[in-house]
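K.L.:
got a predicted structure plus its sequence, pasted below:
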Amino acid sequence: MTTPDSQPVPSTATSDPLRILITGSAGFVGSHLVERFLNEGHTVIGVDNYISGQVSNTELFLEHPRFTFIEADVSHGIPYEGEKLDWVMHFASPASPPHYQQFPVETLMVGAQGTQNGLELAHAHGAGFFLASTSEVYGDPHVHPQPETYWGNVNPIGVRSCYDEAKRYAEAITMAYHRSRGVNTRIIRIFNTYGPRMRPDDGRVITNFVHQALRGEPLTVYGDGSQTRSFQYIDDLVEGISRLMMAQYHEPVNLGNPDEFTMLELVNEITLIAGRQVSKKFERLPLDDPKMRNPDIILSSNLIQFKPSTPLRFGLSEVFKYFSSLDNDQ
């Protein structure tokens, strides 16, 4: 893979107003993209069926004059008949293990048919197509950190395969549409991202730890706590997405934070923010759970000058505030 020369990359704020359709707009990442693009003066059409998105995320923007919402399952089609689109951004999919294991067929379908429907729409409008893929395409990696050139170590029939293989197929069909039909594509592989608007029942480690700490419960650590993850704050991810839209590059790009933490180190960070000692309880490691996950970000650093800048402690504090406010509203 060639590495582009480092050049200043504008964000979408410097371009003319765009018309952007976002699938999964009521999801955690999708809703932050809606907010970013509306704030930059663009028109946004959100599409979601709420299988894992939240109505409250859509309600944030319903009164905005440049936002339109379509409730639809994109696996069955995208019922958009409006003006010419500049971008179709495919962010629809359950993304946490509890959700995609609850809806395995739906997860596979949104990665397969949903991606193709988005590509067809982009092709018809002469629009760019932006695919949200995942670090899960690397599986339980034998290479660390994981560069985009690594093909992964994925169990194709395991309990996580409905998500892993859906995203691997989504990448394959996106590249096929780019190569054979000239669609202007972008692919990102998102590494563990967190922040406000995550679902309370998300089931991923930061959500679990914060909720348990707020309720005074022991923090559930799977395995011995030595497995590692890197954690990227949502604002950093959205900035990386905005920058990549303006770069002419069509193959996958890792967007993640290279700072690596064990689960026990994360417990220590949670303890500091909670302001009191928290206890731990240990449970068996889930099937096919990766032992380590960390992005090689050389490509994104050179291509779009992207490197996450939000410290974990600050981001965790924001998540604490967000979930505390939800508890106070109930």
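P.N.:
Perfect, I can see it now.
K.L.:
going forward, measure contacts and count neighbours with C-alpha atoms only.
P.N.:
Will do.
K.L.:
the closest residue to Y177 other than its chain neighbours: how many residues sit nearby?
P.N.:
Sequence neighbours aside, V183 is the residue nearest to Y177 in space, at 5.9 Å (criterion: Cα to Cα, 6 or more residues apart in numbering). V183 has 22 neighbouring residues, counting by other Cα atoms under 10 Å.
K.L.:
below is structure B, check it against A:
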Amino acid sequence: MKRVLITGAAGFLGSHLCDRFIKDGYYVIGMDNLITGDLKNIEHLFHLKQFEFHHHDVCNFVHVSGELDYILHFASPASPIDYLKIPIQTLKVSSVGTLNLLGLAKKKNARILVASTSEIYGDPLVHPQNEEYYGNVSSIGPRGVYDEAKRFMESLTMAYHRYHGVDTRIVRIFNTYGPRMRLNDGRVVPAFMGQALRGEDITVFGDGSQTRSFCYIDDQVEGIYRLLMSDYSNPINIGNPHETTILEFAQEIIKLTGTQQKIIFEPLPQDDPLQRQPDITKAKEILGWEPKIDRTEGLKIVYDYFKSLSPEELQKKEHRNFTSKA
């Protein structure tokens, strides 16, 4: 039985990756400091003999007994609300944390995949964004703690690949949605659905003309899995190229939920990208991957998931435990 370490295992993406590797017969070691993750996302795995969980911060020395075949580094705040509240932890997990995990991969002779982001492209001057585009990022803006952390992660990963010969993969993840997302975490899908389900007006930042491209979680996990199993070490975009404006998306959510909310407009946050659409040519050619799940189908699944939450959970605002030392 091959063994895989997944960091950020109690998070949205990490927990779905745990499910996928368990399903495929791997022994999964999940690791999370729970600063933004939630054990509820993986509690269904605790009774399995092929799963173990370590409550640990990867910014500290990481030790795993026995052999390791793969490491997937998904430990990082991913929502604006989180990384603006914990900027130093955000910077550290993609720098110090990545350094620790690359060292572990070198020691164990394991293949490591690190989770980068479309945010490394910043507010892009090239559209759609391909992997050769270097980006348009403010290093000192409020979003820089996330954007630059991921850019450094990529540089560090490639340095270990070139200098130490570590077997590395880099995935650039575009907007992903699905069950287990947190309501009110600042990302578009749960924010709009939460407002609709609570009967609140839908908040659109700017005039709503900015664009996003939404990929359903099952498609995202399949793309990540194929990249891990490939022989390609340079970054690859994994996302859905079907672009929509935020205003159109808000109207789509109102239609889906059958609610009658108004759309209200607030100022656009600093450095918020105006366009986001992946060029997935490399994913198609190298991995044979492209998204299969239509947004209408995926949003219905997510809507049913959020509808199943208790009234208390729907009304709960985000109060995360950000007491960990930076």
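P.N.:
The structure has been received and is ready for your questions. Just so it is clear, the model here is predicted, and its values are computed rather than measured.
K.L.:
which residue in structure 2 aligns with the residue nearest to Y177 of structure 1?
P.N.:
Mapped onto structure 2 by TM-score structural alignment, V183 of structure 1 lines up with V166.
K.L.:
and stretch 223-243 of structure 2, which stretch of structure 1?
P.N.:
Under TM-score structural alignment, the match for stretch 223-243 of structure 2 is residues 240-260.
K.L.:
now stretch 53-60 of structure 2
P.N.:
Residue span in structure 1 matched to stretch 53-60 of structure 2, by TM-score structural alignment: 69-76.
K.L.:
what lies in contact with the matching stretch?
P.N.:
23, 45-49, 58, 62, 78-79, 92, 109-110, 112-115, 117-118 (Cα atoms under 8 Å, 6 or more residues apart in numbering).
K.L.:
buried ones in it, by neighbour count?
P.N.:
Within stretch 69-76 of structure 1, the residues that qualify as buried are 69, 72-75, counting by 16 or more other Cα atoms under 10 Å.
K.L.:
just to revisit the earlier point, pull out the buried members of the contacts of stretch 69-76 of structure 1.
P.N.:
23, 45-49, 58, 78, 92, 109-110, 112-115, 117-118.
K.L.:
just the ones of those residues in strands?
P.N.:
Assignment to strands by DSSP state E places the following of those there: 23, 45-48.
K.L.:
out of these, which two sit at the greatest distance?
P.N.:
The most widely separated members of these are I45 and D48, with 10.2 Å between them, by Cα to Cα.
K.L.:
now do the strands in structure 1.
P.N.:
19-23, 43-48, 67-71, 87-90, 128-134, 184-190, 193-194, 219-222, 228-230, 232-233, 252-255, 260-262, 280-283.
K.L.:
need the contact partners of the first one.
P.N.:
By that I understand strand 19-23 of structure 1. 30, 34, 42-48, 74, 84-92.
K.L.:
whereabouts in structure 2 does that strand align?
P.N.:
So strand 19-23 of structure 1 sits over residues 3-7 in structure 2, by TM-score structural alignment.
K.L.:
how far off centre is that stretch?
P.N.:
Between the centre of stretch 3-7 of structure 2 and the centre of its host chain there is 16 Å, according to Cα atoms, centre = their mean, to the nearest Å.
K.L.:
average distance between that stretch and structure 1?
P.N.:
Once fitted to structure 1, stretch 3-7 of structure 2 is off its aligned match by 0.3 Å on average (mean Cα distance after the TM-score superposition for structure 1).
K.L.:
give the buried residues for that stretch.
P.N.:
Buried-residue list, stretch 3-7 of structure 2, by 16+ other Cα under 10 Å: 3-7.
K.L.:
cool, stretch 158-176 of structure 1 as well?
P.N.:
For stretch 158-176 of structure 1, using 16+ other Cα under 10 Å, the buried residues are 159-171, 173-175.
K.L.:
map K106 of structure 2 onto structure 1.
P.N.:
Match for K106 of structure 2 (TM-score structural alignment): H123.
K.L.:
name the nearest residue to that match, sequence neighbours excluded.
P.N.:
The shortest distance from H123 of structure 1 to any residue other than its chain neighbours is 6.0 Å, reached at V183 (Cα to Cα, 6+ apart).
K.L.:
and that neighbour, what does it touch?
P.N.:
V183 of structure 1 neighbours (Cα under 8 Å, 6+ apart): 119, 122-123, 126-129, 177.
K.L.:
reformat the residues you listed as TSV; add neighbour count.
P.N.:
Below are the contacts of V183 of structure 1 laid out as TSV (neighbours: other Cα atoms under 10 Å):
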residue	neighbour count
L119	28
A122	24
H123	19
G126	16
A127	22
G128	20
F129	29
Y177	18
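K.L.:
contacting residues for P308 of structure 1?
P.N.:
P308 of structure 1 sits in contact with 232-233, 236-237, 256-257, where contact means Cα under 8 Å, 6+ apart.
K.L.:
quick check: the gap between the corresponding residue of structure 1 for I254 of structure 2 and S242 of structure 1.
P.N.:
By TM-score structural alignment, I254 of structure 2 lines up with T271 in structure 1. Distance of T271 of structure 1 to S242 of structure 1, given as Cα to Cα, to the nearest Å: 34 Å.
K.L.:
same check on I157 of structure 1?
P.N.:
34 Å.
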